[in-house]
Structure formats: C-alpha cells, structure tokens
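In: got a structure for you, letters missing:
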C-alpha cells in the first residue's frame, strides 16, 4: 500500500519528536549532568528537575519490575506500529500530525525504558500551582497528539462523494 503525503508527514513528525526527546535527555544527563531530584532554574515557571519515571506518562502506573518494564517497552512499540499503519494512509493533516506526535512520544519513552529501565523526566512547571507532574518531550508529544486526534474526531464528517 502506498504511503500518502500526510502519512509521510506523520512519520517525519514522529522522527522529529524522537530526535528532540532523545537529544534533550542527553543534554540533561550528559551535558548539564543534572543530579536526580536537583532543580535547575530556567525562567519562571520553568525549571528542570531530573527524575527517573518507572511508570507511563506523567508517572502513572509505576512499573518497578523488569517484566513490567519490558512489557511497557513492547506495548509502546506495538502501539507505535499500529499507529504507524493508521498514519500510512491518513487523508487529513490534523490526525496525521497527532499520530506522528503520539508515535514519536511512545518510541522516545520506549528507548529510555530499554536503555535505562526508566524514563528520564525533567520538565518541571510545578510552580504554576496546578500541574504537579514532571515530564519530558515524549510525554508532551503524546499529550498534544491525543488532543489533536480528539479535535479531529469532533469535526463534522463530510458525506462521501
């Protein structure tokens, strides 16, 4: 089956999210060398606070055993594969962008789980007072991607020609 232009867009977005996610985590771990639980002021309300997240996005469903860790890796890659198949023939841009963001986020966090046994989270905006989670670019991709898919699902459907 041929990949549509929007399918290629989804794949490009996924690759960009993976690259940005992994580069940002490399920067936090190897360049900034931010110790665990330490915070680095960026600008209000943003600070970088490095933590190891053994769960899924935003620290939900903690997985502290190797079997669960590898199960999450397999699950994330499986979801990414299914979404990639859906993206392949995507006729509309908005869901293609959403799928690319979710695919990239799922793969980015799966890479961390496979390499480190946990996901590197560091984006901290807790000083806003209403968002208590520390997250990363992959988590952001997943969240924004799901929002785009939901927005697209609310669009009225055009009758088939």
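Out: Nice, I can see it. Since this is a predicted model, take the numbers as computed values, not measurements.

In: only C-alpha atoms from now on, for both contacts and neighbour counts.
Out: Noted.

In: quick one, longest strand in this protein?
Out: Identified as the longest strand of the chain according to DSSP state E is strand 46-53.

In: can you pull the buried residues of the following helix or strand past that strand?
Out: Where DSSP states H and E defines the elements, the next helix or strand beyond strand 46-53 is helix 66-88. Going by neighbour count (16 or more other C-alpha atoms under 10 Å), the buried part of helix 66-88 is 69-70, 72-73, 76-77, 79-80, 83-84, 87-88.

In: for residue 29, give its distance to residue 70.
Out: Using C-alpha to C-alpha, to the nearest Å, residue 29 is found at 22 Å from residue 70.

In: returning to that earlier point: quick one: which of the buried residues of helix 66-88 is nearest residue 117?
Out: Ranked by distance to residue 117 (C-alpha to C-alpha), the buried residues of helix 66-88 are led by residue 69 at 6.6 Å.

In: hang on, the closest one packs against residue 115?
Out: No: using C-alpha atoms under 8 Å, residue 69 is not in contact with residue 115, being 10.8 Å away.

In: got JSON lines for the buried residues of helix 66-88, with distance to residue 142 too?
Out: JSON lines is the format used below for the buried residues of helix 66-88 (distance: C-alpha to C-alpha, whole Å):
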{"residue": "69", "distance to residue 142": "19"}
{"residue": "70", "distance to residue 142": "20"}
{"residue": "72", "distance to residue 142": "15"}
{"residue": "73", "distance to residue 142": "15"}
{"residue": "76", "distance to residue 142": "11"}
{"residue": "77", "distance to residue 142": "13"}
{"residue": "79", "distance to residue 142": "12"}
{"residue": "80", "distance to residue 142": "11"}
{"residue": "83", "distance to residue 142": "12"}
{"residue": "84", "distance to residue 142": "14"}
{"residue": "87", "distance to residue 142": "15"}
{"residue": "88", "distance to residue 142": "18"}
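
In: what about versus this one:
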C-alpha cells in the first residue's frame, strides 16, 4: 500500500505544481483565447475551466459538490479494493495514479469551483478543441492500469 500512497502523493503534487505555474506564473486565465505553444504543433497551453465531467459534459448544471463527493467515494473505494486485492506492483501504481489525479481535481473544484484544464494536444492538421491536465492523464492511465493489472475479482477457484 505504501507504493499506492507515494504514487498518489507525487501525482497530486505534480498536478498541483503544474496548475500553479499555469494559473499564477504564466497567468493563462487572465488572457482570454491566448495560447502558448510549448512543442508546436503538438502541445499547446490553452486555458479551459471545466465545471462538468469529461469534455465539459453537464457543465450547465451546478454539480460541484456532487462531483467532489463522487471523486472522494471512488478514491476511497479504490484504496479499499487495492488493499484487499492480491495486487502486484503495477496495480498499486495504477491505483495511486487514479487516486492522486482524482484528489488533484477535487482540490481544483474546492478552490476554484471548476477543474483547471490547460494542456491541448493537436496533430496532423486536426485541431483538438479540448484541454486536459496532469490529473486527467493520471486518472485515465490509472483506470486502464487497474483493468490490466488486477483480476477484477475473477480469481479461479481450485477444487
């Protein structure tokens, strides 16, 4: 479990540091429609406040506290489940990625009322209108890792 907690801690810290830099050092929110090319044309900083769920779905509804509660409940469940699961190293890392990212986005919702998304990846003439952050990447990779590196309760029973 220590690996899960440390992974979650470092992901949370990295997420919050990147958000701090973009929000307060680069000051991206103060410049509407402003973008910064980091690795043109692949990676661009473009500010977006996500008040909803993935891709801004349900952003018109005030779901701030409900989304905070859901993230905390899922995080607690993942920690409980990974503790009970006879999981290996990669499953514990995956759980830490998911929980660290979820808590990073919870902090955004508490402090700002929305999640700060700012990473935009476009390629090959396709303009991606969506932005995301380090926490979003961690949640996605952690969820995929939990699917791949745990048996999901499908342990084979021996006679």
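Out: Looks like it arrived, so ask away. Since the model is a prediction, treat every value here as computed from it, not as a measurement.

In: and the TM-score between these chains?
Out: The TM-score (TM-score structural alignment, normalised by the length of structure 2) is 0.84; 153 aligned residues with a C-alpha RMSD of 2.4 Å.

In: structure 2: strands as residue ranges?
Out: Under the criterion DSSP E, structure 2 contains strands at 35-39, 43-50, 115-121.

In: could those strands go into JSON lines alongside mean neighbour count and distance to residue 158 of structure 2?
Out: Output for these, formatted as JSON lines (neighbours: other C-alpha atoms under 10 Å; distance: least, C-alpha to C-alpha, whole Å):
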{"stretch": "strand 35-39", "mean neighbour count": "13", "distance to residue 158 of structure 2": "53"}
{"stretch": "strand 43-50", "mean neighbour count": "21", "distance to residue 158 of structure 2": "48"}
{"stretch": "strand 115-121", "mean neighbour count": "23", "distance to residue 158 of structure 2": "47"}
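
In: could you dump those strands into TSV and include distance to residue 152 of structure 2?
Out: Shown next, in TSV, are the strands of structure 2 (distance: least, C-alpha to C-alpha, whole Å):
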stretch	distance to residue 152 of structure 2
strand 35-39	39
strand 43-50	31
strand 115-121	30
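
In: relative to residue 15 of structure 2, which of those strands is closest?
Out: The nearest among these, by C-alpha to C-alpha, is strand 115-121 at 10.3 Å.

In: quick one: the closest one aligns where in structure 1?
Out: Under TM-score structural alignment, the match for strand 115-121 of structure 2 in structure 1 covers residues 119-125.

In: what lies in contact with the matching stretch?
Out: Defining contact as C-alpha atoms under 8 Å, 6 or more residues apart in numbering, one finds that stretch 119-125 of structure 1 is touched by 25, 28, 45-55, 109-110, 112-113, 131-136.

In: do the same with stretch 30-46 of structure 1
Out: Residues outside stretch 30-46 of structure 1 that contact it (C-alpha under 8 Å, 6+ apart): 27-28, 47-52, 123-128.

In: how about 6 Å then?
Out: With contact meaning C-alpha atoms under 6 Å, 6 or more residues apart in numbering, stretch 30-46 of structure 1 is reached by 28, 47-51, 124-125, 127.

In: span of it from start to end?
Out: 20 Å.

In: ok, now stretch 53-69 of structure 1?
Out: With C-alpha to C-alpha as the measure, stretch 53-69 of structure 1 spans 11 Å from end to end.

In: gap between whichever residue in structure 1 pairs up with residue 3 of structure 2 and residue 53 of structure 1?
Out: In structure 1, residue 3 of structure 2 lines up with residue 9, judged by TM-score structural alignment. Taken as C-alpha to C-alpha, the spacing of residue 9 of structure 1 relative to residue 53 of structure 1 amounts to 30 Å.

In: ok, residue 133 of structure 1 next?
Out: The spacing between residue 133 of structure 1 and residue 53 of structure 1, counted by C-alpha to C-alpha, is 11 Å.

In: and what of residue 61 of structure 1?
Out: Counting by C-alpha to C-alpha, the gap from residue 61 of structure 1 to residue 53 of structure 1 is 10 Å.

In: kindly report the same for residue 104 of structure 1.
Out: Note on residue 104 of structure 1: its distance to residue 53 of structure 1, by C-alpha to C-alpha, is 18 Å.

In: what do you get for residue 88 of structure 1?
Out: Taking C-alpha to C-alpha as the measure, residue 88 of structure 1 falls 31 Å from residue 53 of structure 1.

In: with residue 143 of structure 1 instead?
Out: Between residue 143 of structure 1 and residue 53 of structure 1 the distance is 17 Å, computed by C-alpha to C-alpha.

In: how much does the longest helix along structure 2 stray from structure 1?
Out: Ranked by residue count under DSSP state H, the longest helix found in structure 2 is helix 89-112. Its aligned residues in structure 1 lie a mean 0.8 Å from helix 89-112 of structure 2 after superposition (mean C-alpha distance after the TM-score superposition for structure 1).
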